[in-house]
Every structure is written in C-alpha cells, then in structure tokens.
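**Q** Model the following, please.
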Amino acid sequence: MDTPAPSRTIRWEGDDDHVVTLVLDDPDQSANTMNAAFIDSLDAVVDRLATRRDTLRGVIVTSAKKTFFAGGDLRDLIAVTPETAGRSFEAGLRVKRALRTLETLGVPVVAALGGAALGGGYEIALACHHRVLLDRPSARVGLPEVTFGLLPAGGGVTRTVRMFGVTEALTKVLLDGRRYAPAEALAAGLVDETAADASELTARARAFIDAHPDARQPWDVAGFRIPGGTPDRPELAATLPALPALFRERLGGAPYPAPRAVLAAAVEGAQVDLDTAFVIESRHLTELVLGQTTKNMIQGHFFDLRTVESGAGRPRGVPSGTVRKVAVLGAGMMGAGIAHACARAGIDVVLKDTTREAAARGRAHSAGILERALRQGRTTEADRDALLARITPTADPEELAGCDAVIEAVFEDPAVKGEAFREAEKHVAADALLCSNTSTLPIAGLAEAVRRPDDFIGLHFFSPVHRMRLVEIVKGPRTGPLALARAFDLVRQIGKTPIVVNDSRGFFTSRVIGRFLDEGVAMLAEGHDPATVEQAAARAGYPAKVLALMDELTLTLPRRIREENRAAVEKAGGTWRPHPADAVVDRMIDEFGRTGRAAGAGFYDYRDGRRGGLWPGLREHFTDPALNGADLTGLGERMLFVEALDAVRCLAEGVLVSVADANVGSLLGIGFPAWTGGVLTYVNGYPGGLPGFLTRARELRDRHGDRFAPPDLLVRMAANGETFTDR
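**A** Okay, here's the model as predicted:
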C-alpha cells in the first residue's frame, strides 16, 4: 500500500490493483474549493502520479464531501487588485498545468462525481477521460461562472470547445451557465454515465479503467479536429456573427462583460494549440476579476446569498422545527402556488376557499405545473400523483384541524384577511404559526384580527411562486422570536430564500419596486417616447421592462397603493406630495380605460392575452417629439438611483436590518439588475464609491426633484469613507 502523499486537501488511496483514488477532502472547509491549499495539494499528488505512472493502471478522482467540488475560491477572486493580478494569473496557469499532466499520464483517469460538480469542479472532471455522476436530486454539473461575472478559466472553455465545438459549447454550456441535473447532463454529453448509488459509482469507474487501459482525451489523438471546425472554416465563420447579436438581444444591451469574454476566449482559443488556449482563458479571467461588475456579482450572488441562506436573519438559540400540515387560505394564483410549493416539499396541505370548486381549481394549478414537468422529463407519474395527493381542496373550515401553520393568501383587503384568520383560528392547532401573504399591508394592522399576535407574521411570496425563490418575511411589532424562527424554517423547508424585514407599508420589496415603476411612468409624463423608456430599462439590465411590468401588475394596483399611502400620511398629519407618474396612471385608467394586461389593454396592446406592441396612443397623448435622441444610459441610471436611494432610506428607517437582505431581496424579488450585485452593492461600486454616488444623486435631485434627495445616512457614510456592509 502507498504511504500518504504530502497533501492537505487531497487524500491518496492506493490499492493492490494499482488503481489510485484521489479523494478531495479539505479538512478546513465543508466544501472543496480551488484555494491555495488545494493548488499545492494538486501539484503534490500529480507529481507523485507522474513519478509512478509506469506502475499505475488507473486513477479515480472523487470526493469525501457532499459535493464533489465547489469551484474556485471566490474570496480570492473578489480580492484581486492590479497589484495582485499577476499572482492570480499564474495560480490559474499552475492549476491547468497540473490538470494537463493528469490527463496525459498515459493511464485512464475517471471522475467519480458523488455530488455537484460546478465550475472548477466540473473543470477537474473535464480533465478526466470519463465522467460518472451519482444520480441524486441535488447533483448538478456545469460551468455557471458567467452568472458570477466570470468565465471558466480552469480549462473549461478550452476543453468544452474541443468536446462540443465552438457554437455548441457556447450555447449549451458556457453562455447560459446552466446547471444540469443527472439525466440532463447524460443526455447532453456532459457526463458519460450515471450511477444509482455510491457502490455503483465506484464500480462503474473501475469498469472503465479495466475496459480502457489506453484511454486518452480526444484532443490528444492524432488527427483530432474540433467538432464543427475552427473559426477559419467558412461554415462556422458564417454563424459566429450571430452569437454576439444573440447575447446582446438576451441581455438587452446591459453592461455584462463576462459573456463577451467567454465568446472571445472560445473563438480565440479554437484557433490555437491547447496550451495557448489555456493562457487566453486566464487573460480574459484576469481582466474580468479586475472589473467592478464581477466584484459586484460575486458579492451579491454568492456572499450575500450565502449569508441570507445560512440563517443570519433567524433568531439565535431558538430550536429548529418543521411544519407537517399547512392550511393555505385562498386558492387563487398566489394561494395555489404556495400550496404547490408546500406540497412539493412534502408538507400536507389543506387548500381552502369559499367553495370547494374554487379550491379544486387551485389544486388544478399544481396539476398543470406537474403535467408540464412530466412532458419535459422533470418528474414522474408516481411523483406527480404523490404531490397532488398531499393537497386537499376544501370549503369546510373543520378540515383545517391539525394544521400547525396557516398561510393566508386571500384578497389584499384587511377586512377579508381578518375574517379568514378568525375562521381558521377556531380549527387549526392551538399554537399554529399564523402567516399572511401580503405585499403591502402593514402586519401591525393585520395582527389585530388574530388572538395570538406574537405568533403572527408576514410571508410575502412572489409570483409565479413555483419559479420565484424569494420570500420576504415581515416581522410585526408584536411578532415573537419563536414565530420568526418558525417562519424562517418554513421558508427554508419549502426550498425558498428568506429575507427578514421589519413592518412598514410596502415593506422593502414592494416599496422599492414601486419607485422603479413610478420613475418609468414619470419619463412618459416628461414626454419621452415609450419605446425609449423600455429600451432604457433593458439597457440598465432590468429583466422586465418598466411599462410591460406595470401592465402585468395592473395600473389599478399602484393607484390603490398610492391612495392607501396618501390616507396614511394625511392621517399621521403629514402632507401628501403627488408623483409625476400619478397623472399618467390616472389618465390611462379614467380617460382611456386601459388598466393593464388582465383587461386586455394597458401601455401595450394585447390580443388573446398575448402582448403586442406599445399602444400607439402613448405617443399621441404623452410623447414630446422634441425629446428624440434621449440619453438611454441616463434614463436607466435614474431607475437604478431611485430604487437604490429608497433602499438606503429603508436601512435608515430600520425596515431593512441587513445589507445582505437588501441585496438578495432586490436581486431575487424585484429584478434589480444582476450586474449590480444588488441595490446596496450598486451604491458601493458606483464610480467614486459613496461620494461619487452622492454627487450624482444631488445632480438628479436638482434636475428631477426630491425623490432623488440623498438620505442623511448616505451623506454621513460618504463623509466617513464607509461602505454598506454587514461586517
């Protein structure tokens, strides 16, 4: 038997059959990452393999962790500066040299993937001759670097181009950052086999070694050609110009440098030898990690998301728990979606509405989702039937007996919600968690309708529930820590991402997205062409254009919220200040009868429920021809600023209690552009930092009004050289 290799994070396990298993197992982390310790270990074990290649029959690369390998250490990448860029560049080349030695040992090397292999993990697998993936629900493979503003620079671009060809590598693996489930990965050729359990995983890896003693990578075989050819081939050259147009259309012109860098690395790397292509990858990565966009995206989409999901907002010291049976009150689109999410997590659901027929329609919503999933191969008939069996539609309140949680999703009216809770409380468990799915109504007022306000909390889901990850947990003034902990655990139990905010009208997400909507409509009021407004939102990186989103929500909703806010301000003795958008919304509703998509007419025209073009009347009634040629970047920046400034106000007022919640909530809940890293990371990363942002806010205030007035918190932090952070 071999003695242990001088390696901290890779365990060497030899056997009498001359097969070495390299077990990735960083003792200092719950997941393996490509940090300095791993790079040292990789060099050590690869050097050892190279010296013993004549006695080896094969190598298996596997992991002792739940995931195979989590990828590059993003703490190292976010910290790269112009002064340290050279060291980062060399570290990347060092990894690729080691992996290149591994794949050219002259013996078969198999990746036995017992869990997720994403990013750097899949790049390690690509350097093996064969890939076997454990078939379990949490397993995923792929190269998602582009979603963090990065590109795969551990050989991922170079090897996928040589596996699939330039076009297919870009569209199937690199540009979307798709994460493939086991069956999908097998069908797409990202892995070669799947295994049902750990023993089969090992057996299949050893079987490949036995059957392929001379295994080599396709690109190391004499006469190899890249599938589809290189970019100098006329047929491929003719298709390449369409790729930049494809991602420009997909991104709407938003400032995402990573897809462009991926495209460049793939096309350039296909025209040179393997080692030169590796260098090209590293050069493009180095350029990205020095840029602000990549740093923003790593912060928001990784570090802040991890902070939120790890439970930073959950009260400490409260034991964790699970919900067994939930009562969902209201079987409309939101209630039906919530019921589906709960049943999907294995929770029994009683879906109650005023009639059993209405409740059955809510259950049918789940059936429709599952039928689509069945057609796409994402579920089985048995799993579909089991999920639907967990949803009981009813109009009888007595069937709520035994429910240990209530999620109310009835009409957004305090009286209706209060009546629903008064009826439910008579039948559910005496200590049931009481949750209201409301998007704007203060929890303090709604809690007056229940007997146990300390067990009452807001759970703001987003539509469509089965696709939207975020849930905004709203803590009322009388909500107890146990209720908050139970709500947090329930949101995690159903696989959603929770942020925690304090009570206020509109909370965080609804309040801030309202600023975005109002600003877009205000631009119409100023005379800007509606197509210009929509293009400005797309150019800024918003996934939904502002006028289209207004139509989806219906124009009557913001007007109702406006009137509720006006009443609340005036009741408190304040003075209500109209917004420039108000007059446009009122004219659209009162003068033109256009209230949005549901009515078949809003800012857009609709036919059979499908959105057509912008309503021509917008130009007739609102557009000033003298404003042609508007600054799209400036208009988009107004949308970004008006949301960011209000997020700072939410933090100053105590509505928000953490920067991570602000960033994650804005990214996952209200479509704040992904390239920013979230609403407060955008402020931190603005040119000139907080002082630069403050200067620009004052310019916008002087030109467009007090909605751009910087809060005192921002002024103070800018003066002190601070940034928005939870540390």
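**Q** Please count neighbours and contacts with C-alpha atoms only from this point.
**A** Fine.
**Q** Check which helices and strands the helix or strand residue 564 falls within is in contact with.
**A** Taking DSSP states H and E as the definition, one finds residue 564 inside helix 556-571. With contacts defined as 3 or more CA pairs under 8 Å, 6 or more residues apart in numbering; DSSP states H and E, the packing partners of helix 556-571 are helix 580-586.
**Q** I'd like the next helix or strand past the helix it packs on.
**A** Along the chain past helix 580-586, the next helix or strand (assigned with DSSP H and E) turns out to be strand 604-607.
**Q** List of residues touching that next one?
**A** With contact meaning CA atoms under 8 Å, 6 or more residues apart in numbering, strand 604-607 is reached by 547, 548, 551, 596, 597, 600, 611, 612, 613, 614, 615.
**Q** The third one: what's it in contact with?
**A** Meaning residue 551. Contacts were defined as CA under 8 Å, 6+ apart; by that measure residue 551 touches 595, 596, 597, 598, 602, 603, 604.
**Q** Next: residue 278.
**A** 93, 96, 153, 154, 155, 158, 269.
**Q** Quick check: buried residues in the helix holding residue 564?
**A** Judged by neighbour count using 16 or more other CA atoms under 10 Å, the buried positions of helix 556-571 are 556, 558, 561, 562, 565, 566.
**Q** Turn those into JSON lines, columns for distance to residue 539.
**A** Rendered in JSON lines, the data for the buried residues of helix 556-571 read as follows (distance: CA to CA, whole Å):
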{"residue": "556", "distance to residue 539": "27"}
{"residue": "558", "distance to residue 539": "24"}
{"residue": "561", "distance to residue 539": "28"}
{"residue": "562", "distance to residue 539": "28"}
{"residue": "565", "distance to residue 539": "31"}
{"residue": "566", "distance to residue 539": "33"}
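**Q** How about residue 531: what's its closest non-neighbour residue?
**A** residue 614 (7.5 Å; CA to CA, 6 or more residues apart in numbering).
**Q** Residue 593 versus that neighbour, what's the distance?
**A** Here residue 614 is placed at a distance of 15 Å from residue 593 (CA to CA, to the nearest Å).
**Q** How far off centre is stretch 442-450?
**A** Using CA atoms, centre = their mean, to the nearest Å, the distance from the centre of stretch 442-450 to the centre of the chain it belongs to is 32 Å.
**Q** Repeat that for stretch 58-66.
**A** Its chain's C-alpha centre and that of stretch 58-66 lie 29 Å apart, by CA atoms, centre = their mean.
**Q** List the buried residues in that stretch.
**A** If you call a residue buried by 16+ other CA under 10 Å, then stretch 58-66 has these buried ones: 58, 59, 60, 61, 62, 63, 64, 65.
**Q** run this one through as well so I can compare:
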Amino acid sequence: MIFEGKSLSATLLEEGIAELVFDAQGSVNKFDRQTVSELDQVTEALKNTAGVKAVVVRSAKSTFIVGADITEFTGLFSLSDEEVLAWVKQTSQVFDRFEDLPFPTVAAVNGFALGGGCEMTLACDLRVADTTASIGLPEVKLGLMPGFGGTVRLPRIIGSDNALEWMTTGRDRKADKALAEGAVDAVVAPEALRDAAIAMAKDAAAGNLDWQNRRAAKLAPLSLNANEATMSFSTAKAMVAAQAGKHYPAPHMMVDTVAKAAGLDRDGALALENQGFVTLAKTDAAKAQIGIFLADQLVKGKGKKAAKAATKAVEQVAVLGAGIMGGGIAYQAASKGMPVVMKDIAQPALDLGLNEAAKILGKGMQKGKVDATKMAKTLNNIVPTLEYSTMKNADMVIEAVVENPKVKGIVLKETEQTVADDAIICSNTSTISINQLAENLDKPERFCGMHFFNPVHRMPLVEIIRGEKTSDDTIAAVVAATLKMGKTPIVVNDCPGFLVNRVLFPYFAGFSKLVLDGADFAAVDKVMEKQFGWPMGPAYLLDVVGMDTADHASGVMADGIPERMQKIDNDPVTCLYKAERLGQKNGKGFYDFGTDKRGRPTKNPSDDAYALFAPHCADKRDFDSEEIIARLMIPMANEAIRCLEEGIVGSAAEADMALLYGLGFPPFRGGIFRYIETMGLANFVALADKYADLGPIYQLSDGVREMAAAGKSYFDQA
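**A** Predicted structure coming up:
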C-alpha cells in the first residue's frame, strides 16, 4: 500500500503500475477539502515511491467524481477575496503537482466526471472512458467557472473553440462525443475499463505512447496564431452575448480568461483562472445559482424521503377531464410507462385530450427526441373512456375538470363511489380550497390537491396540497407518483391559491395598479423581461394565462384573502375580459397576436387595449425601471413571506424552487427569498415602506421587520 486515506488510496500493481482509487465514504466521490488534501498527500507518496513507472486513476464507485463539494461553497465564499483566492490557488496547485509527476498518468473514467472530476482527468496525460461516462465542466450553472485548471488544460487538449463551447454551456459529453472531440483517447466497455487503463499505462511507461509531448502542450501557451485567436474569441464572445445575455457573468468571464491566457504558460494562465474564479464567487449570480443547487437538493431529498415512506404504490392512473390540461397530464404519466385511463363526458373532449398527447409526441419526433416506438407505447398507455366504471382499478385518480367548485364537487363525489376504497383522489385545481372540495367526500383522508402547471410536459413543478384531513400516507403516495411521472413535487398546505398562485396574484395586482397610474404595459413588460429577467412580462404572461382564467382566479383570491386581494376597480384584466379580449387563446389581449408573411408568430401592443384602458387610467407617463420593479416585486415578496410565516410552505428554499419551476423566476436571482436577501432585509423593509401607501399588498408583516432588526436570514430557519 502506497497510501491509504478516507477518500482515496494507492497501491502498486505489477510492472510498476500504481493504482490510485477514489472511494469516498459517501455515495459518490467529490472534491471536498479532505479529498483535496489526500490527493496532495498521495501525489507526494507516489513521487517518493521507488519502482512506480505509471499511475492509473480510477473510481471504486459507479461514477468517477461528481465535482467539488458545493455544500462547502456558501461558507467559503463568504470569506474575504484574499482568503478565497488563497484557497483556490492552493487547491489548483494540488492538481498541478499531480500533473507534474515524473511518470505517465492515465484516468479511467466511468459514470460522471464533472467539474473537479473532469479537471482531475485533464491533469492526467491520457484518458480512457467506458460507455457509461459523461464528462463535462458544468460550473457555469452555478454562476462560476472551473477553478482547478479546467480553463487552462481543456483548451490545450481539445482546442479553444470546443473548450469554450463545453464551458460556457455547461453541457457534459457522453463518451463517444468526448472521444470525437479529443477529450478522451479511447472508449471501452465498462467491464474492460480497468484493464484498458492499465494496458495504456504500461504502453506509456514503455515509451510506446508519447505522453511527454501531450503534457508539454498543457504547460505551454495555446497554439493559435493572431488571426486564429481573434476569430475564435470574437466568435465565442458573440455566442455568449446572444445566449447568456448580461445577467450571467460567468460565461463572459470564461471567454475573457481563456483569451487573455492564450499566450501564457500554465502558471500564468492558472493565475488568471484563479482571479476570475474569485471575482465570480463574489457575484450575486453565483450566490443565487449555488442557492438554487442547494435548494434543489433539499427539495429532491424531501421528495425521496416522502416517497420512501409511501405504503401504497401507484401503478395505474385515471385522469378525469380530457381537455388540454387533462391530455397533458395523461401524456406525462403515459410517457413514463404508467397505464392511464382518461375519462370525460363527451367524445370531442376525449379526442382533444388524445390529440394533445399526440401533438406533444409529434413535436418530439420532429426534434429527434421521440421515435415511432416511443410514440406508439405512450399512446397505447392512454385508454380514453366515457364510462366511470373503467376507473375501478385505478390506484390514483386526478380530477382535471373545469375550475368550478360545484362541478368539481359533483365529479369528486361520483368518483369516490366508483373507485376502490384505497384509491387516492386528487384535484388538479389552481386556486380552489382543498378543504372545501374535501367536504364532498366520505373519506377526505385519501384526498389532496395535485396542481400541475401548463404546459404540463414542460413545467417541472407539481404543487401537492395537503388538506386538513389529508393523511400522511396519501401525501407520501402522491409524492412518489409525482416523481414517477418525472416531475418535482413540493408539498404545501391549503390556502387560497396555495403557494405559486397566491404569490403571483399580488404581482399581477401591482401591475394593474401601475397601468392605472399611467404606465405603458409594453414598457413594463420590457423592464421585467430585459432588466429583471422574467421569461415574460406581466402583460404577456396574462395573455398566455388567458383573461378569463385570470379574472376568475383573482375573484377566488379576493374571496379567500379579502384583506389584501380585493378586486381592483377598473382592473385592466377585467376590462379585457369583458371586452372578450382573452389573450393568446383568441389572438387579442394586451397584445394582438398573428403571423407575419413567413408564418412566424407576431405580438404587437394593441391600440384597442390602450383605448380600452384610457378612460380609467391617469395620464400616461414614464416610470423608471427601479420603480416598476419595486411596485411589482414587493407584493410578490410580501406574500411569499406571509406564506412562510403561516406554514403554507415548509422553507424558503422550497418557496424559491416552486417559483423557479412553476413561474420561471429568473435563475440568476435565485428565487424570491434569495432576491429579498440579496437586497438585504433591512433594505427590503425600507423599500416596501416607501410604497406602503399604495395599499395592503405593499404593507409588511411584523415578522419581516423583526427578522430585519435581528439581522436574521430566512435560510437559517429550520
């Protein structure tokens, strides 16, 4: 044994081949501080062991190394710039020392080799992967750039163009693609990986493979002439500007760093990488995106824990109501291999539901993501019916009929009389109280809300709403079924609008008040899209939701929370609804929708909408972007805080993920609570107080004032 630590060990095999094996105590290998320290120790041990002629680096687990330990980042990045720089410099030098070993090194890559795991393979002279391998540098998804030499080594191995595409998109490569691009030297079957790596190491040690020149290229400047460099980096900058935009500094920093380092040797290039990493680590975008990663882990962990506790398996699903939403839900379950009965009272509705599933699959085929077999299997999993009796074998029924409590109540009552005694019944409602709907059932303990978002196949979130009488077993089974359907479940307690719509409607109310005060809705949309970062501004989003749906839901919210959400006099949304301008569904709302001469969709601010609002609005005037953002976001933030204080949602992290997955909250802002805390709670209180005279949706709870005064964080709460 050359070295034995907690995360890795090294032994000497026959013919002078040393085997360095990563095998951390947890489920995966990652570069936490312990592992980095042990890598440095084993490097020194290998260097000082007589008889070592080459080293093979492999994993004892089903995956190579998943990257750095991100849970360490939050504390680490709160240190001073100098301390963060010292850490990243020391860590990257550990990889340098390994790269400088006086004999060839070969990485045997299986499963994921991401981030620091990929950088470990790049520090080796040769790389062999098995067919399960996925290799990449996804740091950009955390608002960061590679920090352990990735920006230096990858461009010198596969060329700057390919390397920048890898790093600025964060997409990993399967083994064959990595081979084609030169990132690995061979691909073998999983069972042959270790032997292939050892054989490659023996060849290199014997001088049959020129590992010295490969290493020399990684230590030298990039082999680009001035014209090639100009073309490469200007193209990369243009691509990043178009795809990432101004809100995401990491990809821009990567291009600049590689460009500036092109003429430098390894040490000079690494110094630039270290500094760029520190700069990004201190950005709000990195804090937000790391927060998203950690929140996503929390949500996934809660989901897995609940699913593990499920005592009832959901094998067969029934969907009641076969419109666009019902068809989308049926498709989602069927596409994951679950048999689905889709029931409606009219054949045209069933046809619509099946057509919705077929349309989604058809688009998938056009993009090459779905083949004929997948399409046939999915459609064959959906059985359309007009009869209740066909649902008798369903383990779970999802009611998705019209958003009307009386209609839903009747359907739920009939359903309970038809299905098995232990079948779970869910309502896909966006606003109606689960406790109210449960009154229609004899066994409310087996009932909960299951709120899907439209379009179902694209939106990751499902809000699972617990009623007062819903059992833990029911929630666990529905969480498990949601995960089986490929969605992210977040469990919330019952209230009007639940979580996502409850925080969305104050945002819409803030927008309506702004328009009535003389703001141009198109200008508001531009600010909220281009500056705040929403995928759609509020007017455009309302057009997509539909004015009929929005007006109805605002009525439900007004009835449920009258102290803050009373309907607004002359609300532009209601004005459009009464004028039968429903939005995209009939081509006219805030915007007029159509197609140009080439058949491409068009969207233009409607003169008719402006004329409709004019009698009710103050004289048109320009609002600065900061005021527009404040007047829309304070009500949303305020309501999110109240939901957390009232126990509607379990944590700030879950609220952030719900808005990210359910509404498309800008990822670079990290979610609604991350946005509040980035601003600073004391600053948020001062900003809200500035607009308090606009009404209750701008007025703070005592809880947030106490949090701000005490200097507390919503993310520190259990």
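**Q** ok, back up a step: ok, of the contacts of residue 551 of the first structure, which one's closest to residue 248 of the first structure?
**A** When those are compared for distance to residue 248 of the first structure, the smallest value, 23.4 Å, is given by residue 604; criterion: CA to CA.
**Q** Quick check: the aligned residue for that closest one in the second structure?
**A** Residue mapping for residue 604 of the first structure onto the second structure gives residue 591, with TM-score structural alignment as the criterion.
**Q** Give the burial count for its match, as a bare number.
**A** Residues within reach of residue 591 of the second structure, counting by other CA atoms under 10 Å, total 24.
**Q** contacting residues around the helix or strand that residue 216 of the second structure is a member of?
**A** Under the criterion of DSSP H and E, residue 216 of the second structure resides in helix 211-219. By CA under 8 Å, 6+ apart, the surrounding residues in contact with helix 211-219 of the second structure are 104, 125, 126, 152, 153, 156, 157, 204, 265, 266, 267.
**Q** Apart from its neighbours in sequence, what residue is nearest the first one?
**A** Spelled out, it's residue 104 of the second structure. With CA to CA, 6+ apart as the measure, residue 54 is the residue that lies nearest to residue 104 of the second structure, at 4.9 Å, once sequence neighbours are left out.
**Q** next one: the last one
**A** Nearest residue to residue 267 of the second structure, sequence neighbours excluded (CA to CA, 6+ apart): residue 219, at 7.9 Å.
**Q** From residue 154 of the second structure, how far out is the one you found?
**A** Distance check for residue 219 of the second structure against residue 154 of the second structure: by CA to CA, it reads 12 Å.
**Q** who's more crowded, those two?
**A** Neighbours of residue 219 of the second structure and residue 154, each counted by other CA under 10 Å, are more numerous for residue 154; the result is 24 against 21.
**Q** ok, the more buried one touching residue 161?
**A** No - under the criterion of CA atoms under 8 Å, residue 154 of the second structure makes no contact with residue 161, lying 10.2 Å away.
**Q** quick one: secondary structure of the residue mapped onto residue 657 of the first structure from the second structure?
**A** Using TM-score structural alignment, the partner of residue 657 of the first structure in the second structure is residue 650. For residue 650 of the second structure, the assignment made with DSSP: H, G, I helix; E, B strand; the rest coil gives coil.
**Q** Also the one 4 residues further on?
**A** With three-state DSSP as the basis, residue 654 of the second structure sits in helix.
**Q** can you check residue 20 of the first structure too?
**A** Residue 20 of the first structure ends up strand, using three-state DSSP.
**Q** What's it aligned with over in the second structure?
**A** Looking across to the second structure (by TM-score structural alignment), residue 20 of the first structure lines up with residue 18.
**Q** where's that match relative to residue 261 of the second structure, distance?
**A** Counting by CA to CA, the gap from residue 18 of the second structure to residue 261 of the second structure is 34 Å.
**Q** More neighbours: those two, which one.
**A** residue 18 (25 against 22).
**Q** how far away is that one from residue 25 of the second structure?
**A** Taking CA to CA as the measure, residue 18 of the second structure falls 22 Å from residue 25 of the second structure.
**Q** Helices of the stretch 251-400 of the second structure, residue ranges please.
**A** Listed in chain order, the helices of the stretch 251-400 of the second structure (DSSP state H, counting those that start in this stretch) span 266-281, 284-308, 324-335, 347-366, 372-380.
**Q** Need the buried ones from the contacts of residue 551 of the first structure selected in PyMOL.
**A** The PyMOL command for the buried members of the contacts of residue 551 of the first structure (criterion: 16+ other CA under 10 Å) is given here:
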select buried, resi 595+596+597+602+603+604
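**Q** Adding distance to residue 201 of the first structure as columns, could you present the contacts of residue 551 of the first structure in a markdown table?
**A** Formatted as a markdown table, the contacts of residue 551 of the first structure follow (distance: CA to CA, whole Å):
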| residue | distance to residue 201 of the first structure |
| --- | --- |
| 595 | 57 |
| 596 | 54 |
| 597 | 51 |
| 598 | 52 |
| 602 | 56 |
| 603 | 56 |
| 604 | 54 |
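**Q** List the residues that contact the counterpart of residue 432 of the first structure in the second structure.
**A** Alignment of residue 432 of the first structure against the second structure is given by TM-score structural alignment, with residue 423 as its counterpart. Shown in contact with residue 423 of the second structure (CA under 8 Å, 6+ apart): 394, 395, 396, 397, 446.
**Q** Buried subset of those, written for ChimeraX?
**A** The following ChimeraX selection, which keeps only the buried ones among these, applies the criterion 16+ other CA under 10 Å:
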select :394,395,396,397,446
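**Q** Identify the single longest helix in the first structure, thanks.
**A** For the first structure, the helix that runs over the most residues, judged by DSSP state H, is helix 632-653.
**Q** From residue 271 of the second structure, how far out is the residue nearest to residue 267 of the second structure?
**A** Distance, residue 219 of the second structure to residue 271 of the second structure, by CA to CA: 13 Å.
**Q** for residue 370 of the second structure, same thing?
**A** Look at residue 370 of the second structure and residue 271 of the second structure: by CA to CA, they are 46 Å apart.
**Q** swap in residue 226 of the second structure?
**A** As it turns out, when the distance is counted by CA to CA, residue 226 of the second structure lies 22 Å from residue 271 of the second structure.
**Q** higher neighbour count, these two?
**A** Set side by side, residue 226 of the second structure and residue 271 show more neighbours around residue 271, with 18 against 10, by other CA under 10 Å.
**Q** Could you find the closest non-adjacent residue to that one?
**A** On the basis of CA to CA, 6+ apart, the spatially nearest residue to residue 271 of the second structure that is not a chain neighbour turns out to be residue 89, at 7.7 Å.
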